[in-house]
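Student: After the sequence you'll find the predicted model.
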Amino acid sequence: MSSENFLPPLHPQFRYRVDTVGKEKTPVLVIDNFLHEAEALLGFAVKFGEFRDGTDYYPGIQSKVPEFYSQALQTYLPDIICKAFNLAKDNIHYSQSTYSLVLTPPARLALPQSRPHVDTIKKEKLACVHYLCTPDKGGTSIYRHRATGFEQLSPERMDAYGEHLAKEALDTSWHNKYINGSNQYYEEIARYEANFNRLIMYPSDVLHSASIPEKFQFVPNPIIGRLTLNSFIYLK
């Protein structure tokens, strides 16, 4: 598994669909049964993982991935990505991936971690979540901000959105919680369960969040925790 020349085959039951989500018609690519024997990716995380505190507000720990994983993304998915997101192959620049394991208990969440977020306000990358866990660990949801109606954020929208965030922050009822479905400020408009070996991909400027169940067990063990492979596909 650690060989740089190793490329896992696609799962024999590989299938995909493209959903159109929300009023802003955001495309979401859903791949089920992505890679053959994906359990080996779980084994790699257990044997070779060097988990450290996450970056960019990720509520947990992260580790490097095997060399072949990015190669698999770039070998198997460009045609599907171009079709789903109306891109040309020349638009796809490179990918970057990390193992991610949710570990931060609600009481230790920073304010931005308790509400949906975007990874960028520019159309410069696509976000991917490849689940290496079971549905009870919680999937990923996409949201609409109720006050503004925004489902995607852009530089032009940030002033209006920021004003509402400041007001909504005064309400402490949603602090120190993982959002898991609609609340008074955000409407859940799509939810994707964490089926093992499912990969979802969406534009990084869409409001989204991991859906962490209320009775989630925060354990630093890739086998029984919420292990995902999180990737960005960077666009030219």
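Tutor: Alright, I've got the coordinates. None of these values were measured; they are calculated from a predicted model. Numbering: from 1, shown residues only.
Student: alpha carbons only for contacts and neighbour counts from here, please
Tutor: Noted.
Student: Helix or strand: which one has the most centrally placed residue in the chain?
Tutor: A centroid search over the chain (C-alpha atoms, centre = their mean) returns Val129, at 4.1 Å, as the residue closest to the centre. Val129 is part of strand 125-131, with elements assigned from DSSP states H and E.
Student: Tell me which other helices or strands that strand touches.
Tutor: Applying 3 or more C-alpha pairs under 8 Å, 6 or more residues apart in numbering; DSSP states H and E, we find strand 125-131 packed against strand 199-203, strand 227-235.
Student: CSV for those strands, including distance to Gln96?
Tutor: Below are the helices and strands packed on strand 125-131 laid out as CSV (distance: least, C-alpha to C-alpha, whole Å):
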stretch, distance to Gln96
strand 199-203, 13
strand 227-235, 5
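Student: Ser141: which of those strands is closest?
Tutor: Smallest distance to Ser141 across the helices and strands packed on strand 125-131 (C-alpha to C-alpha): 10.8 Å, for strand 199-203.
Student: what angle separates that closest one from strand 125-131?
Tutor: Following axes from the mean of the first three to the mean of the last three C-alpha atoms, to 10 degrees, one obtains 160 degrees for the angle between strand 199-203 and strand 125-131.
Student: Correct me if wrong: Ile61 contacts Phe51.
Tutor: Yes: counting by C-alpha atoms under 8 Å, Phe51 is a contact partner of Ile61 at 5.6 Å.
Student: Glu67 and His145, how far apart?
Tutor: 38 Å (C-alpha to C-alpha, to the nearest Å).
Student: now Pro116
Tutor: 9 Å.
Student: Find residues that contact each of the two.
Tutor: Residues touching both Pro116 and His145 by C-alpha atoms under 8 Å, 6 or more residues apart in numbering: Tyr186.
Student: So what's the gap between the longest strand along the chain and the chain middle?
Tutor: In the chain, assigned by DSSP state E, the strand with the most residues is strand 92-102. Computed by C-alpha atoms, centre = their mean, to the nearest Å, the chain-centroid distance of strand 92-102 equals 10 Å.
Student: got the angle for it vs strand 125-131?
Tutor: Interaxial angle of strand 92-102 relative to strand 125-131 (the same axes, to 10 degrees): 40 degrees.
Student: thinking again about what came up before, mind checking which of the helices and strands packed on strand 125-131 is nearest Arg191?
Tutor: strand 199-203 (10.8 Å).
Student: then this one, side by side with the first:
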Amino acid sequence: MDDFLAHPQALVEAACQARFERCPGADERKGYPGLRAPVPAAYSETLTELLDPLIRLNFGVPEELPLRKSPCAFSVTTVAPEDLGPLQRVPHFDASTPHFMAVMLYLCDERHGGTAFYRHKASGLQQITADQRERYGDLIYAEMERCPAPPRYFSDSDDCFELLGMLPARFNRLVAYRGSLLHSAIVNPALGLSSDPRQGRLTITTFYDF
């Protein structure tokens, strides 16, 4: 959804006042490669009121399943490519449950990349379900041991993953996708990995499960 909020700049200003902290797993070089901070409650409530019926309709979620939601979080990408851990250098999935949804609001423009989706070549998988999770994990860890990914943010196809397509970033664009899909943030380190919400790759991330 483009032009999602009537006043998106108000959230950028809220991010400038927020207290950002390193994400869990940062010391182990795992998880989101940057900083996160809480988002104003009004955004969270409005987002859920709008998206609950839309997600159920467009992604085939049964009406009887209850909604569970993560806190909304401002996110800014700050980790330099050379400091990324092995799992941060390859596409990932968020969860293998059937109705886990990732929702992202871009508060940065197209210069900051977007979100891309991939197929794992050895397995042919582009979506990791619960029954495939263990097999996929064995394959990806073996590949990383045999041929470690270079210290960079993932983007184009390589020997292990095929790029299927990308959702480009655009200021005030909201995107929703299944968290079980193999994906990666497209990051442009040439712009600088700034912790300043006005300059950096600022997004709001929310996860829903049903």
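Tutor: Good, I have the coordinates. Just so we're clear, the structure is a prediction, and the values are computed from it rather than from any experiment.
Student: quick one on the thing from earlier: in the longest strand of structure 1, which residues are buried?
Tutor: Ile92, Ser95, Gln96, Ser97, Thr98, Tyr99, Ser100, Leu101, Val102 (16 or more other C-alpha atoms under 10 Å).
Student: and if you look at stretch 14-22 of structure 2?
Tutor: For stretch 14-22 of structure 2, a neighbour-count test (16+ other C-alpha under 10 Å) marks Ala15, Ala18, Phe20 as buried.
Student: What's the match for the last one in structure 1?
Tutor: To tie it back to what came earlier, the one meant is Phe20 of structure 2. Matched across to structure 1, Phe20 of structure 2 falls on Phe51, judged by TM-score structural alignment.
Student: do the same with Lys121 of structure 2
Tutor: Using TM-score structural alignment, Lys121 of structure 2 sits opposite Arg146 in structure 1.
Student: same thing with Ser157 of structure 2?
Tutor: Using TM-score structural alignment, Ser157 of structure 2 lines up with Ser182 in structure 1.
Student: any chance you could map the strands in structure 1?
Tutor: Under DSSP E, structure 1 gives strands at 15-21, 26-32, 52-53, 60-63, 92-102, 125-131, 140-145, 186-192, 199-203, 208-210, 227-235.
Student: So for Leu109 of structure 1, which of those sits nearest?
Tutor: strand 60-63 (10.1 Å).
Student: average gap between that closest one and structure 2?
Tutor: Here the mean offset of strand 60-63 of structure 1 against structure 2 after fitting is 0.2 Å, by mean C-alpha distance after the TM-score superposition for structure 1.
Student: want to throw the buried residues of stretch 14-22 of structure 2 into JSON lines with distance to Glu162 of structure 2?
Tutor: Listed next are the buried residues of stretch 14-22 of structure 2 as JSON lines, based on distance: C-alpha to C-alpha, whole Å:
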{"residue": "Ala15", "distance to Glu162 of structure 2": "35"}
{"residue": "Ala18", "distance to Glu162 of structure 2": "37"}
{"residue": "Phe20", "distance to Glu162 of structure 2": "34"}
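Student: which residues does the residue of structure 1 most remote from its centre contact?
Tutor: In structure 1, counting by C-alpha atoms, centre = their mean, Leu170 sits farthest out from the average C-alpha position, at 27.7 Å. Residues near Leu170 of structure 1 by C-alpha under 8 Å, 6+ apart: none.
Student: quick revisit: mean shift between the strand holding Val129 of structure 1 and structure 2?
Tutor: Mean for strand 125-131 of structure 1 is 0.8 Å (mean C-alpha distance after the TM-score superposition for structure 1).
Student: got the angle for that strand vs strand 26-32?
Tutor: Using the same axes, to 10 degrees: strand 125-131 of structure 1 against strand 26-32 is 30 degrees.
Student: got the angle for strand 125-131 of structure 1 vs strand 227-235?
Tutor: 160 degrees.
Student: matching residues in structure 2 for strand 125-131 of structure 1?
Tutor: On the basis of TM-score structural alignment, strand 125-131 of structure 1 is assigned to residues 100-106 in structure 2.
Student: Surely Asn188 of structure 2 and Gly113 touch.
Tutor: Yes: with contacts counted by C-alpha under 8 Å, Asn188 of structure 2 reaches Gly113, the gap being 6.3 Å.
Student: out of those two, which sits in the more crowded spot?
Tutor: Gly113 (20 against 16; other C-alpha atoms under 10 Å).
Student: Closest one to Thr48 of structure 2 out of the buried residues of stretch 14-22 of structure 2, please.
Tutor: Looking across these and measuring by C-alpha to C-alpha, the closest to Thr48 of structure 2 is Ala15, at 19.7 Å.
Student: burial of the nearest residue to the closest one once chain neighbours are set aside, as a residue count?
Tutor: Among residues not flanking Ala15 of structure 2 along the chain, Pro197 sits closest, at 6.3 Å (C-alpha to C-alpha, 6 or more residues apart in numbering). Other residues near Pro197 of structure 2 come to 23 when the count uses other C-alpha under 10 Å.
Student: Quick one: map Pro197 of structure 2 onto structure 1.
Tutor: Aligned partner of Pro197 of structure 2 by TM-score structural alignment: Pro222.
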